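[1] turn this into a model:
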Amino acid sequence: MTRDSGKAGRLGRVATAGIAASVLLTILIGALGPSAMVPPLAGPSWQPPFSLAVHPGGYLVIALGAAAVTLGGAGLAAGLAALARGWTFRADLWLAAGIAAVAVLAFLPPSGSADHLNYAAYGRLAALGYDPYTVPPDGLPGDPVTGAVAEWGGVTSVYGPVATAVQAVAALVGGDSVRLIVFVLAVVNAAAYIVTGLLLYRSAADGTRRRQVALLWAVNPLLIYQLAAGMHVDTLAILCMVAALVCGAAGRPVRSGLLLGLGVGVKATAGLVALGPAWELRRSPRTLAVVAGSAVAAAGIVYALAGPQAFDQVGAAGRRVSLAVPWSLVKRGLQQAFGPGAYTVWIQVGSLLLFAGLAVLLVRVFSRAALQAAEVAVAVTVAWLFAAPYALPWYDGLAFALLALAFHPVLAAFMTARVILLSLAYLPARQAGQPPGAQEWLVEVVRANVVPWLLMALTAALVWWAWRAGQSGDRAAEARSG
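    Alright, predicted model coming up:
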């Protein structure tokens, strides 16, 4: 046994232990029932999702969440380091373990945020004939489903028409039971997560690639925590985009375009992935026209059916700055220097410049004469996540799915560090039901100060590394051509 293989084995054991512990803790949080991490679900107790209804204390469940994130992040980082040293494992067993964990979580109440209550409310509005893009949950007083929304009751839907259609179907099935509507949505979410993993696994060319897929997606404890247990609609958008890239690689441009359009219909920002196929097909104008035409047709139809009001909250979201990102520090500095104001345009321009510059640097990192669609999509998506003024931890799932298609170890390490920080910043993301004093400290100290500074340092490190790596790639290309 070589020294490197021995270290790989030790790191692999650390990875296995950390990932397993994190996933079990994530399951435990949901199984314990309503708490500071798990919003209560109105409806008959015999309906799924199920829990033990222990009603644990807020400090306990927040500590369990912090442990799940920390152990999961450490396990994922150790796994990436072990893979770099040649660690091998049964990828099919890890895939099966991930499927089992996600399936179990579908039968437990969602945790970490209250977004699923918003989904249920928007679906209820649509099922009753109201337009969730013009009527907020508060616009239907006295309803048992819309009345369950605590924090965003006055906000109309921020999600695309495809997401709204899924939510409406769930509401039709669940009726006036929040619990049952959420369960239907959880089953759809779990199915999307599992099918994404199967698509990624089938597209992997060899055992090494399958192990990367297993680690970055199937058993990724941070994604299981955010996307599976958190039940965020991003999972459905990710499925569409991964399927689009897989179909594109298989030479099916119409299907690829339609899936890209449907993904945009779930969440508009997922459309960044389309820049990957656009770049790869730029020298094949006929195929590019088929993909683009299919995508525009699919997205155009669903948004036309929803109406222009479906874009209202998309535009509003583009003007927000979330507390945990470095741009909140910039905004605070501008306010101190120039007086009160949102400085929206300044921050938008700055974020666009950072996005464009970082995307160019990351594209160069791959150092290929003919970049693949997934590689460009990875570069663009990672650049967007690091540059965006508004970001939440579950947004990062898209980057991990794309990295499972076009693996890059250093970018995977940067994304792991980023999602750990954001997950700790939004621990939990919901405001209601927090123990006295804890929420103030978690929001005012961790979310608003500690994490933004750490993310600023991480962003600077990414820019520096991408610049150096791009230069090295250029020199290597010159040497090969010379």
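[2] going forward, measure contacts between C-alpha atoms and count neighbours the same way
    OK.
[3] biggest helix in the protein, by residue count?
    Ranked by residue count and defined by DSSP state H, the top helix of the chain is helix 451-481.
[4] give me the buried positions along that helix.
    451-456, 458-459, 462-463, 465-467, 469-471, 473-474 (16 or more other C-alpha atoms under 10 Å).
[5] again with stretch 54-66
    Applying 16+ other C-alpha under 10 Å to stretch 54-66 flags 56, 58-59, 61-62, 64-66 as buried.
[6] cool, stretch 344-354 as well?
    Neighbour-count burial for stretch 344-354, counted by 16+ other C-alpha under 10 Å, picks out 347-348, 350-351, 354.
[7] with stretch 214-223 instead?
    214-223.
[8] give me the contact list for it.
    19, 22-23, 68-69, 72-73, 76, 79-80, 91-92, 94-95, 97-99, 194, 197, 201, 394, 397, 400-401, 403-404, 419-420 (C-alpha atoms under 8 Å, 6 or more residues apart in numbering).
[9] the same query, at a cut-off of 6 Å, please.
    Contact partners of stretch 214-223, identified using C-alpha atoms under 6 Å, 6 or more residues apart in numbering, comprise 19, 23, 72, 91, 95, 98, 197.
[10] of the residues you listed, which is the most crowded?
    Scoring the contacts of stretch 214-223 on neighbours with other C-alpha atoms under 10 Å, the highest-scoring entry is Gly72 at 32 neighbours.
[11] now for that residue: which residues touch it?
    Going by C-alpha under 6 Å, 6+ apart, the list of residues near Gly72 reads 18-19, 22, 221.
[12] ranges for the strands of the protein?
    Counting by DSSP state E, one finds no strands in the chain.
[13] pull the most distant pair out of the buried residues of stretch 214-223.
    Among the buried residues of stretch 214-223, the pair separated by the greatest distance (C-alpha to C-alpha) is Ala214 and Leu222, at 13.1 Å.
[14] if we can go back for a sec, could I get the contacts of Gly72 as a markdown table with distance to Lys267?
    As requested, these are exported to a markdown table (distance: C-alpha to C-alpha, whole Å):
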| residue | distance to Lys267 |
| --- | --- |
| Gly18 | 32 |
| Ile19 | 29 |
| Ser22 | 28 |
| Pro221 | 23 |
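[15] for the buried residues of stretch 344-354, which one is nearest Arg480?
    Leu354 (31.1 Å).
[16] list the contacts of the residue lying closest to the closest one once chain neighbours are set aside.
    Using C-alpha to C-alpha, 6 or more residues apart in numbering and skipping residues adjacent in sequence, the residue nearest Leu354 is Ala387, 5.8 Å away. Shown in contact with Ala387 (C-alpha under 6 Å, 6+ apart): 351, 354-355.
[17] for comparison, sequence B:
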Amino acid sequence: MSTSAQPVPHPPAKDPADAAGSRRARFAGRAGLAMIGIALAVMLGVAFLGPSAAVPELGGGDPPWSLRAGPSDTPVILSCWAAVIAGGLGVGAGLYALRRGWRPARGILPAGTVVAVLVLTLVPPAGSTDVLNYAVYGRIAALGHDPYVMTPAWLHNMGDPVGEFAPLAWRRAPSVYGPLATWAQTAGSWLGGGTMAGTVLALKIMIGLAFLLSALMLDRLAGPDRGRRVRVHLLWSLNPLMLWHVVLGGHIDGLGVFFLVAAFLALRRGGAVAGLSAGVLLGAAAAVKAPFVLAGAGLAWAARRPAATFPAMAAGVSAILAAAYVTQGPAAFGNVVGKIGSRSLADPWRVITDPLGLGAQSSVLEGRLALGAALLIGLLLCRRLPPGPSGLDSVRPALAWCLCWLLTSPVQHPWYDAMLFPLLALMPAGRLDGLLIARGIVTTLIYLPGASGLLQPTALTGWILEIYRPWVAPLAADLIIVCVIALSLAGALGFRPASPRDFSPRSSGLQHQDAERR
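    From the prediction side, this is the model:
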């Protein structure tokens, strides 16, 4: 008896729109990684050329070694600007592709992170002289003096091999860093063998290791979802803005991030022990730099249940901060509080205060503007930010209160964003991504080249000093503040939920099934 032939199943036809979208996602992802790689290569090249407008003098003979080629100001400045802009655009392109289903090959981002951190750690710092200040304060403490009272000028005037290279801008300023930062700086001085180059290298190795451990913990907090893990690497581990400031620049903020991320990881378990551990770690972060305590708002919100968690966390924070500052004396606390009345080049309110002739110090008007805007933005973000990641209730309010301060404070620097990007990396994709990457680029450019206070007069340096710093950058920062407020009021900080079509298995073979949950 014959049987009728069964029809041969045909695979569903590919939608041309899906295929085109998949190609765009792949192109954007690959272009993003290429721009990140180029940015990091340029940063490495600027540092390896040796002392310049972007790279401070450390003394010869000891690592970190460089070519000591003596490049002129203009190519160094242009290279730094190009690297920062390309790096920020690369992160943005990667995030765009990630939302549309692109995933890089497994292992390429962690491997790239390790290589980038290693090479950027072993070359001289670039873009800032802050790590030299750390070395000087550590040397003062290692010699048995108080860095919160003794100024670097004393060490410089006595001809000390570390003090000889003390940056001029901070030569008459005692330390404003927390006690834990001072202990790290002292350890760096002991390990560095009494030279500026050796101390800087020791500090950079310490901070580079903290950066890598933070990346590892963030990867764990992201969970098994591959899209969330790629997002963490794009916004933190391989973010050229963070690698420039934290690893290459050697800013002590990287050590604070390590303790902060560890606090979020500890609190996931819940209970009194977890609360106490998270509190101790949060206190340690604040003992590196005081603003890290702002993230405690998120941790406190997450610690409200079970009932024993919050008291334990509060006890941990109080105990570690009290113990840390008691060991240093009242000058340590007074110096930190004294920063409240100051302002920085990245002050977003200078477009108002400068024309009024209110001077270099933060005014009462500026303080009121900053406080009012911070409270408004903080409350809006607490209500309007998209839901945070499952099991990490602490991240959303922590991001809200850290961001409102970072956007509005008269005292801010681009490396302060090291507190912000780990929190942003754990949140779902949203419009804050592009705004904060743009802000990171704008504020970073203000401080470039970073190692020379006196630049050769050229058309480029004149534009930076007379137009970009006092007008373009503050106006851009104010525009970002307005955008954050407007998007919050409109409820548009998050992207629309992904439709099933966006992550269809037939979208040109991309692995959409592990796309980021929103």
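[18] report the TM-score for the pair.
    The TM-score (TM-score structural alignment, normalised by the length of the first structure) is 0.93; 468 aligned residues with a C-alpha RMSD of 2.0 Å.
[19] map Tyr134 of the second structure across to the first structure for me.
    Using TM-score structural alignment as the criterion, Tyr134 of the second structure maps onto Tyr119 of the first structure.
[20] hmm, I typed the wrong one, I wanted Cys404 of the second structure.
    Counting by TM-score structural alignment, the partner of Cys404 of the second structure is Ala383.
[21] ok, its match - contacts?
    With C-alpha under 6 Å, 6+ apart, Ala383 of the first structure has these contacts: 355, 358-359.
[22] repeat that for 10 Å
    Listed by C-alpha atoms under 10 Å, 6 or more residues apart in numbering, the contact set of Ala383 of the first structure reads 354-363, 377, 399, 459, 462-463.
[23] show the buried residues in these.
    Buried among the contacts of Ala383 of the first structure by 16+ other C-alpha under 10 Å: 354-355, 358-363, 377, 399, 459, 462-463.
[24] report the two of the residues you listed separated the most.
    Maximum distance among these (C-alpha to C-alpha): 18.6 Å, for Ala377 and Thr459.
[25] count the neighbours of Val411 of the second structure for me.
    Val411 of the second structure: 19 neighbours (other C-alpha under 10 Å).
[26] please report the distance of the closest residue to it other than its chain neighbours from Gly107 of the second structure.
    Distances taken as C-alpha to C-alpha, 6+ apart put Arg343 closest to Val411 of the second structure, at 4.6 Å, once the chain neighbours are dropped. Computed as C-alpha to C-alpha, to the nearest Å, the Arg343 of the second structure to Gly107 of the second structure distance reads 42 Å.
[27] how about Ala490 of the second structure, what's its partner in the first structure?
    By TM-score structural alignment, Ala490 of the second structure lines up with Arg468.
[28] just to revisit the earlier point, skipping its backbone neighbours, what lies nearest the match of Tyr134 of the second structure in space?
    Gln167 (6.1 Å).
[29] over to Pro397 of the second structure?
    Pro397 of the second structure sits nearest to Gly298 (C-alpha to C-alpha, 6+ apart), 4.5 Å away.
[30] so what corresponds to that neighbour in the first structure?
    So Gly298 of the second structure corresponds to Gly276, using TM-score structural alignment.
[31] what's the answer for Ala287 of the second structure, then?
    Ala287 of the second structure maps onto Gly265 in the first structure, by TM-score structural alignment.
[32] can you check Ala308 of the second structure too?
    In the first structure, Ala308 of the second structure lands on Arg286 (TM-score structural alignment).
[33] likewise Ala473 of the second structure?
    Aligned partner of Ala473 of the second structure by TM-score structural alignment: Val451.
[34] quick one: its match from Arg418 of the first structure, how far?
    Taking C-alpha to C-alpha, one finds Val451 of the first structure at 10 Å from Arg418 of the first structure.
[35] swap in Val104 of the first structure?
    From Val104 of the first structure to Arg418 of the first structure the distance is 27 Å (C-alpha to C-alpha).
[36] quick one: which of those two has more around it?
    The neighbour count for Val104 of the first structure versus Arg418, taken as other C-alpha under 10 Å, is higher for Arg418 (21 against 15).
[37] got the buried residues for stretch 300-308 of the second structure?
    Within stretch 300-308 of the second structure, the residues scored as buried using 16+ other C-alpha under 10 Å are 300-303, 308.
[38] my guess is the match of Gly298 of the second structure contacts Glu375, does it?
    Yes: under the criterion of C-alpha atoms under 10 Å, Gly276 of the first structure makes contact with Glu375 at 7.1 Å.
[39] compare these two (neighbour count), which wins?
    Glu375 (24 against 21).
[40] for that one, which non-adjacent residue is spatially closest?
    Ala406 is the one closest to Glu375 of the first structure (C-alpha to C-alpha, 6+ apart), at 5.5 Å.
[41] tell me the contacts of that neighbour?
    204, 209, 212-213, 366, 372-379, 400.
[42] quick revisit: just give me the closest of the buried residues of stretch 344-354 of the first structure to Val246 of the first structure.
    Nearest to Val246 of the first structure among these: Leu354, at 29.2 Å, using C-alpha to C-alpha.
[43] list the contacts for Pro277 of the first structure?
    So Pro277 of the first structure contacts 244-245, 248-249, 253, 256-257, 260, 287-288, 291-292, 371-377 (C-alpha under 10 Å, 6+ apart).
[44] returning to what we had before: show me which of the contacts of Ala383 of the first structure is closest to Val233 of the first structure.
    Using C-alpha to C-alpha, these come closest to Val233 of the first structure at Ala399, 15.2 Å.
[45] what residue lies at the spatial centre of the second structure?
    Closest to where the C-alpha atoms of the second structure average out (C-alpha atoms, centre = their mean) is Ala418, at 2.2 Å.
[46] now which residue in the first structure aligns to that one?
    Ala418 of the second structure maps onto Gly397 in the first structure, by TM-score structural alignment.
[47] could you do Gly430 of the second structure as well?
    With the correspondence set by TM-score structural alignment, Gly430 of the second structure lines up against Pro409 in the first structure.
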